[in-house]
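A.B. asks: How does the following fold in three dimensions:
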Amino acid sequence: MINWEKPLIQAIARRRCVIVLGAGISRNSTNSTGKRPDTWEDFLKNCANELSDIAHIDDLISQKDFLTACELIKDRMGADAFTERVQQEYQRSGYSHADIHKYIYKLDSSIVASPNFDNIYDTYASSASASSVVIKDHTSNDIANYLLGGDTRLILKTHGSANNPREIIFTRNDYAEARTKYVLFYEIIKSLALTHTFLFLGCGTDDPDIRQLFEDIQFTHGYMPHHYMTLPQGEVHNDVLKVASDSMRIKFIKYSPDNGHQELTLSLADLVTEVEGIRTELTKNEQW
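C.D. replies: A predicted model of the protein is given here:
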């Protein structure tokens, strides 16, 4: 089981933690046929298989250059056909939430962010909260209004949602346009990274948003709080993790990927208990 560090537990308990949900969290879900949501890589491979002359696209995917591969696939398929595929995979497939989504919700973080296009966590959180959570994406111009304190629970869709596929960030051109067009959104994320602890769940070290954002902050400001990322043991070489840790100030928390990454789910259940214990102490001692 994961031995969660006390500073992380304290940050979550005091609601000074942004929890970021990657594709690995959605992979815990299934629909009525037992299908799990495609990873970014799987989605691109499935789309490419419908095209001809794709050797160069396959090479890009194998090199993890998903942004360029997606740009080529979208251009070859056409925007309408590509949008239909996104909605079919991430909106209309009917994925149900898993236990891991329940435990993440029970951590009761003020801010949960996700680059995932699906609405699995959003739907569960809306239902569990009687629709009191606020859901915003990178195109929203009023996010700052929900960061001024109070009891709002905010979900940030950092790459957009399959509900609005025309605005999703999926290709290299999408990234470039979004960083220019939605500057305020990225400034807000940067500010949060300087003032909050981030806990990345189901994310990877090669996510372009994570790398660029945290490397920019680290080398611009020279200091920011330690952030945390859970990773399956053996997924990334320790030498690579050291470079990523030094450049992004991220501590990596390893766990066993056996039995469908069950250790992460069970460890998050333990984290809920530890966080609730700290919150009880804070309330008793009036240390909020």
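A.B. asks: make it CA atoms for all contacts and neighbour counts henceforth
C.D. replies: OK.
A.B. asks: which SSE is K254 in?
C.D. replies: Assigned by DSSP states H and E, K254 belongs to strand 250-255.
A.B. asks: here's the other one to compare against:
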Amino acid sequence: MEFTSEQRKFINDFIVEIKNGDAAIFAGAGLSASNGFVDWKGLLKDLAEELELDVNKEHDLIGLAQYHFNRFKRGKINNKIINEFTTLKQYSENHKLLSQIGIGTFWTTNYDQLIERTLEADGKTVEKKIRNEDFSRNIKKKDAIVYKMHGDKDSPDEAVLIKDDYETYQDKKELFSTALRGDLLSKTFLFIGFSFDDPNLEYILGRIKVLLKDNTPTHYCFFKEVSESDFVSQEDYLYAKVKQELKIEDLRRYGIHSILIQQYSDITEILREIQTRLKRNHIFISGAAHTYEPFTEERAVELIHKLSYQLAEKKYKIISGYGLGIGSIVINGALDYKFQSNYKSLDDLLILRPFPQIQSGKKSIQERWTDYRNEIISQAGIAIFMFGNKLDKNGQTLLSNGMREEFDICLKHNVIPIPIGITGSISKELWNDVINNHLELCLNDDFLRDCFTKIGEDISNEKIINNVVGIIDRLQNL
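C.D. replies: As a prediction, the model looks like this:
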């Protein structure tokens, strides 16, 4: 997908917010629609027919729900919520991407449980706020918090749906309003699948505007651009186009900037691009060295240490499997930067994953290593390969077949490999493989091609580091 300048600017800006821990998601019914869950009209269609009304002719759907309650009370509405939002349990690609890009705050008006289930499926600890009493409890070391401001399918009696619920919301669920005001002031929200017709949100946004006047924070939302092919007549198309433009303009009053898309699948592509770009901030270092030939040990240690230091200095997160003759030096380079700069946390600079050395369980140690490599490398977006040899049981120096496997796993997971060919051993073979068979990894960029070529030539440590870091820096913005 070719992104528009507006979409690319949003991607760049929202990535910064995610890295700073200041990004949040507000999910409306549209996020779950692709899973087969009904929207508001679908939810109320049968109820409208019982009232001898046509849901397609009604604009005040909250009022429609209230009419049904007035005549039939809450029972049928509750059954409708339970039945409609229990049938499907499989999350969408968008749910999965939102879980994986590292956002820790989710707000939703949806009754389904797809957001929290997706987060939990990714191994994350999730705290849910559904009722007022949930605010009195806090889960320590949580990865994400999900605010379900309109309730949950498992408690339909408390779901916000009819006009009575909205009119009493500020009193009955004041804690949700207070928490949302705080997040809207301190975080950058991305609204997905949201129509902005919810009176609760409109009230809260209005209060923030009154307090801050024109200094409202920046938020974003997706809007599918009105297309002429969606309408029978030119007149209807032009009317819808004008109305959408007015809606977009009105949202700017609250600091909400609209990102136009041509089709809903564009949202998935934008989220996937954000995920890819964020993963490129994680650098896997693959290396093993019984001998550092053609380098001297002194030169090899200097290269590994300074490269790791520079990656840490640029705030890239290093992932290392603690390879022989490489891993300890990588750690030293990252530690050197941490202590010289008083950087707050080593965990933000380095993920260390030593390989298991003793076989246990049903799997062989080789099978365990393959699983382990897949798990580690899938967390990265870029991988650096250096040296790559080992000593076998007969005392012979062999090329590292483990590094070859890691290279193949990189290609499988769309992790861009950067073999430093000049370091020799398996890295030289992998560099030749990239140059001869995988130049598409350079993304048709002349600067990247030049840098990839140079790291296979006889150049100084300083130039090796400059070219490797240059490749990584360049890939952040492509």
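A.B. asks: Could I get the TM-score for this pair?
C.D. replies: The TM-score (TM-score structural alignment, normalised by the length of structure 1) is 0.84; 269 aligned residues with a Cα RMSD of 2.5 Å.
A.B. asks: circling back: now the strand holding K254 of structure 1: which residue numbers in structure 2?
C.D. replies: Using TM-score structural alignment, strand 250-255 of structure 1 lines up with residues 256-261 of structure 2.
A.B. asks: Can you state the mean residue-to-residue distance of the matching stretch versus structure 1?
C.D. replies: The superposed stretch 256-261 of structure 2 is, by mean Cα distance after the TM-score superposition for structure 1, a mean 0.5 Å from where its aligned residues fall in structure 1.
A.B. asks: ok, and what's touching that stretch?
C.D. replies: Here stretch 256-261 of structure 2 makes contact (Cα atoms under 8 Å, 6 or more residues apart in numbering) with 6-7, 10, 218-225, 248, 251, 267.
A.B. asks: which of those sit farthest apart?
C.D. replies: Greatest spatial distance in the contacts of stretch 256-261 of structure 2: T218 and E225, 20.9 Å, computed using Cα to Cα.
A.B. asks: Tell me which of the contacts of stretch 256-261 of structure 2 fall in strands.
C.D. replies: Under the assignment DSSP state E, these contribute 219-224 to strands.
A.B. asks: now, which of those sits nearest K89 of structure 2?
C.D. replies: Minimum distance to K89 of structure 2 across those is 24.6 Å, recorded for F222 (Cα to Cα).
A.B. asks: Nearest residue to the alignment partner in structure 1 of the closest one in space, ignoring adjacent ones along the chain?
C.D. replies: Counting by TM-score structural alignment, F222 of structure 2 corresponds to T230 in structure 1. Residue nearest to T230 of structure 1 in three dimensions, not counting chain neighbours: I253, with 4.5 Å by Cα to Cα, 6 or more residues apart in numbering.
A.B. asks: count of neighbours near that neighbour?
C.D. replies: 17 (other Cα atoms under 10 Å).
A.B. asks: From E5 of structure 1, how far out is it?
C.D. replies: According to Cα to Cα, to the nearest Å, I253 of structure 1 and E5 of structure 1 sit 10 Å apart.
A.B. asks: What of H221 of structure 1?
C.D. replies: In terms of Cα to Cα, H221 of structure 1 sits 25 Å off from E5 of structure 1.
A.B. asks: So for stretch 227-246 of structure 1, what gets flagged as buried?
C.D. replies: Applying a neighbour-count criterion of 16 or more other Cα atoms under 10 Å, one finds 227-232, 244-245 buried in stretch 227-246 of structure 1.
A.B. asks: Tell me which other helices or strands the longest helix that structure 1 contains touches.
C.D. replies: Determined from DSSP state H, the single longest helix within structure 1 is helix 258-285. On a contact count with 3 or more Cα pairs under 8 Å, 6 or more residues apart in numbering; DSSP states H and E, helix 258-285 of structure 1 meets helix 6-13, helix 99-106, strand 250-255.
A.B. asks: repeat that with 6 Å
C.D. replies: When contacts are defined as 3 or more Cα pairs under 6 Å, 6 or more residues apart in numbering; DSSP states H and E, helix 258-285 of structure 1 packs onto helix 6-13.
A.B. asks: packing partners for the helix it packs on?
C.D. replies: Helix 6-13 of structure 1 is packed against helix 258-285, with contacts defined by 3+ Cα pairs under 6 Å, 6+ apart.
A.B. asks: Could you pull up the contacting residues of the residue nearest the centre of structure 2?
C.D. replies: Compute the mean C-alpha point of structure 2, and by Cα atoms, centre = their mean the closest residue is I101, 1.6 Å away. Counting by Cα atoms under 6 Å, 6 or more residues apart in numbering, I101 of structure 2 touches Q275.
A.B. asks: To which residue of structure 1 is it aligned?
C.D. replies: Applying TM-score structural alignment, one finds that I101 of structure 2 aligns to L107 in structure 1.
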